[in-house]
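>>> Below: sequence and its predicted model.
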Amino acid sequence: MILQVAQVLGGDNSDIGMILQTLFSLSFIIYLFYAQRIQAMTMLRQVEVTLRKVKTIKDEGRRVSIEMVKEVGKPERDPTPDVDRFLEQFVISPVSMDPAGIMGKLDQLINVSDYT
């Protein structure tokens, strides 16, 4: 059966076989020139989707945090700016116990905290 299909599609003087061979050859040549671009677009699309998921998770966590602070803490004013400031805060932890390296990192933390 496979032999019959091959004879119909790729016979010696078959017009369909010639058209299919031409299309395959053109697609192969196009792929040679645009393979890296296609791969880059695919990777960028995957990164975009992942970033959207991360943003959705971040926004949901922010919303839940604000609701819980309002529900449990019963604040007198809106806690949204405080929650946003807390979410944007991070600490650079020391990598080693080298005093010179730690002092440089602490100096960096102090300098950065002065500007915020």
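Yes, it's here.

>>> drop to CA atoms for contacts and neighbour counts, all remaining ones
Fine.

>>> after the longest helix seen in the chain, next one along is what?
Longest among the helix segments of the chain by residue count, using DSSP state H, is helix 15-68. Once helix 15-68 ends, the next helix or strand along the chain (criterion: DSSP states H and E) is helix 80-88.

>>> Tell me the buried residues in the next helix or strand after that next one?
Remark: after helix 80-88, the chain's next helix or strand is helix 99-115, criterion DSSP H and E. Neighbour-count burial for helix 99-115 flags 105, 106 (criterion: 16 or more other Cα atoms under 10 Å).

>>> what does helix 99-115 rub up against?
With contact meaning Cα atoms under 8 Å, 6 or more residues apart in numbering, helix 99-115 is reached by 91, 92, 94, 96.

>>> hmm, back to that, could you quantify the relative orientation of the longest helix of the chain and helix 80-88 as an angle?
120 degrees (axes from the mean of the first three to the mean of the last three Cα atoms, to 10 degrees).

>>> Check the offset of helix 15-68 from the chain's centre.
Offset of helix 15-68 from its chain centre (Cα atoms, centre = their mean, to the nearest Å): 11 Å.

>>> From the contact counts, what lies against it?
For helix 15-68, the contact count by 3 or more Cα pairs under 8 Å, 6 or more residues apart in numbering; DSSP states H and E identifies helix 2-10, helix 80-88 as packing neighbours.

>>> for comparison:
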Amino acid sequence: MTILLMLFGTTDQTSPLSIIFNLLFFGLIFVSMFYGQRLQAWKASKEIESALEKLKNWREESKQTLLTDFKKFAKEKETDKDLMLKLENFMTFVTIGPVNLDPYGIVPKFDHIIDVRDNRYEDEVIKLAPNADEIKRQNLENLLEATMAVDYVYRLVKHYLILGKKSKSMLLLMQIAMQLTLIMAMAKSYYNAVKAFSEGSPIGDALGPMVVGSLVRDINGEKEVEAVDIAKHTIYQEFEFEGRTV
């Protein structure tokens, strides 16, 4: 306090300027004691709202990309409004895993649920995009999942923001605010995946089969190599390379 007064050219504790600084100092202490948590909660909520606005834009862009791609293979009489309504209805679809308190037999249960989930996605894409071939349907499935992921992150952050405001919980708001960097990075990866799936670009595990397919074509040239189906979406090919069977 004395240093501040010296900067203004006075050290007299009874001067009007000194009294004003003292009042301001004790006023700040009072505010921090009784309203400090509210100020922190307000700051956290503003940070979340700013991030939520960006998530909303990503969500809307992803939904528009989803609608545009599905529209190419939808029924001719299907309007954009009706198609978007059906897509939004399916975007609320969730998969609930089995109870894992008892680990016995949990793997077959997960296997069954994943199969049912995959079949549900396939059936929905076939129904909404009946004119798409198998490759396009797989891209549309992945596009739908990525859009659902962006939508889920947006809904989750919005839910906790509303819950934190209603309950006036500073801790809840600050927990979300402190994790925003990770949440936004995750949402951005899903948002970028939407673009990749829309363009049909290889992503993640799709790069491996693409490299192997290129290897088979480069080695065998125009010679056709028989592809044998050994599992769902899995083929087996055999050819000779440098005196070895690959």
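Perfect, I can see it now. Everything numeric in this text was worked out from a predicted model, so none of it was measured.

>>> Got a TM-score for the pair?
After superposition, the two chains reach a TM-score of 0.65 (TM-score structural alignment, normalised by the length of structure 1), with 106 aligned residues with a Cα RMSD of 3.7 Å.

>>> Now restrict the contacts of helix 99-115 of structure 1 to buried residues only.
In these, nothing passes as buried (16+ other Cα under 10 Å).

>>> one step back: CSV for the helices and strands packed on helix 15-68 of structure 1, including distance to residue 48 of structure 1 and mean neighbour count?
Listed next are the helices and strands packed on helix 15-68 of structure 1 as CSV, based on distance: least, Cα to Cα, whole Å; neighbours: other Cα atoms under 10 Å:
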stretch, distance to residue 48 of structure 1, mean neighbour count
helix 2-10, 41, 12
helix 80-88, 22, 12
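
>>> could those go into CSV alongside distance to residue 36 of structure 1?
Compiled in CSV, the helices and strands packed on helix 15-68 of structure 1 are given as follows (distance: least, Cα to Cα, whole Å):
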stretch, distance to residue 36 of structure 1
helix 2-10, 31
helix 80-88, 37
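
>>> Of the ones you listed, which is nearest residue 29 of structure 1?
Evaluated over these, closeness to residue 29 of structure 1 peaks at helix 2-10, with 19.9 Å, by Cα to Cα.

>>> That closest one packs against which elements?
Packed next to helix 2-10 of structure 1, using 3+ Cα pairs under 8 Å, 6+ apart, are helix 15-68.

>>> post-alignment, the helix it packs on versus structure 2, mean distance?
When structure 2 is superposed, helix 15-68 of structure 1 averages 1.5 Å from its matched positions, counting by mean Cα distance after the TM-score superposition for structure 1.

>>> now that helix: which residue numbers in structure 2?
Using TM-score structural alignment, helix 15-68 of structure 1 corresponds to residues 16-69 of structure 2.

>>> SS state for the residue located most distally from the centre of structure 1?
Centroid-distance maximum for structure 1: residue 13 at 50.3 Å, with Cα atoms, centre = their mean. Secondary structure, DSSP: H, G, I helix; E, B strand; the rest coil: residue 13 of structure 1 is coil.

>>> mind listing what residue 80 of structure 1 touches?
Contacts of residue 80 of structure 1 (Cα under 8 Å, 6+ apart): residue 66.

>>> which residue in structure 2 lines up with it?
Residue 80 of structure 1 maps onto residue 84 in structure 2, by TM-score structural alignment.

>>> Could you report the separation of the residue nearest the centre of structure 1 from residue 40 of structure 1?
Nearest residue to the geometric centre of structure 1 (Cα atoms, centre = their mean): residue 47, 2.7 Å. Here the criterion is Cα to Cα, to the nearest Å. By it, residue 47 of structure 1 lies 10 Å from residue 40 of structure 1.

>>> So the residue farthest from the centre of structure 1 versus residue 54 of structure 1, what's the distance?
On the measure of Cα to Cα, residue 13 of structure 1 and residue 54 of structure 1 end up 56 Å apart.
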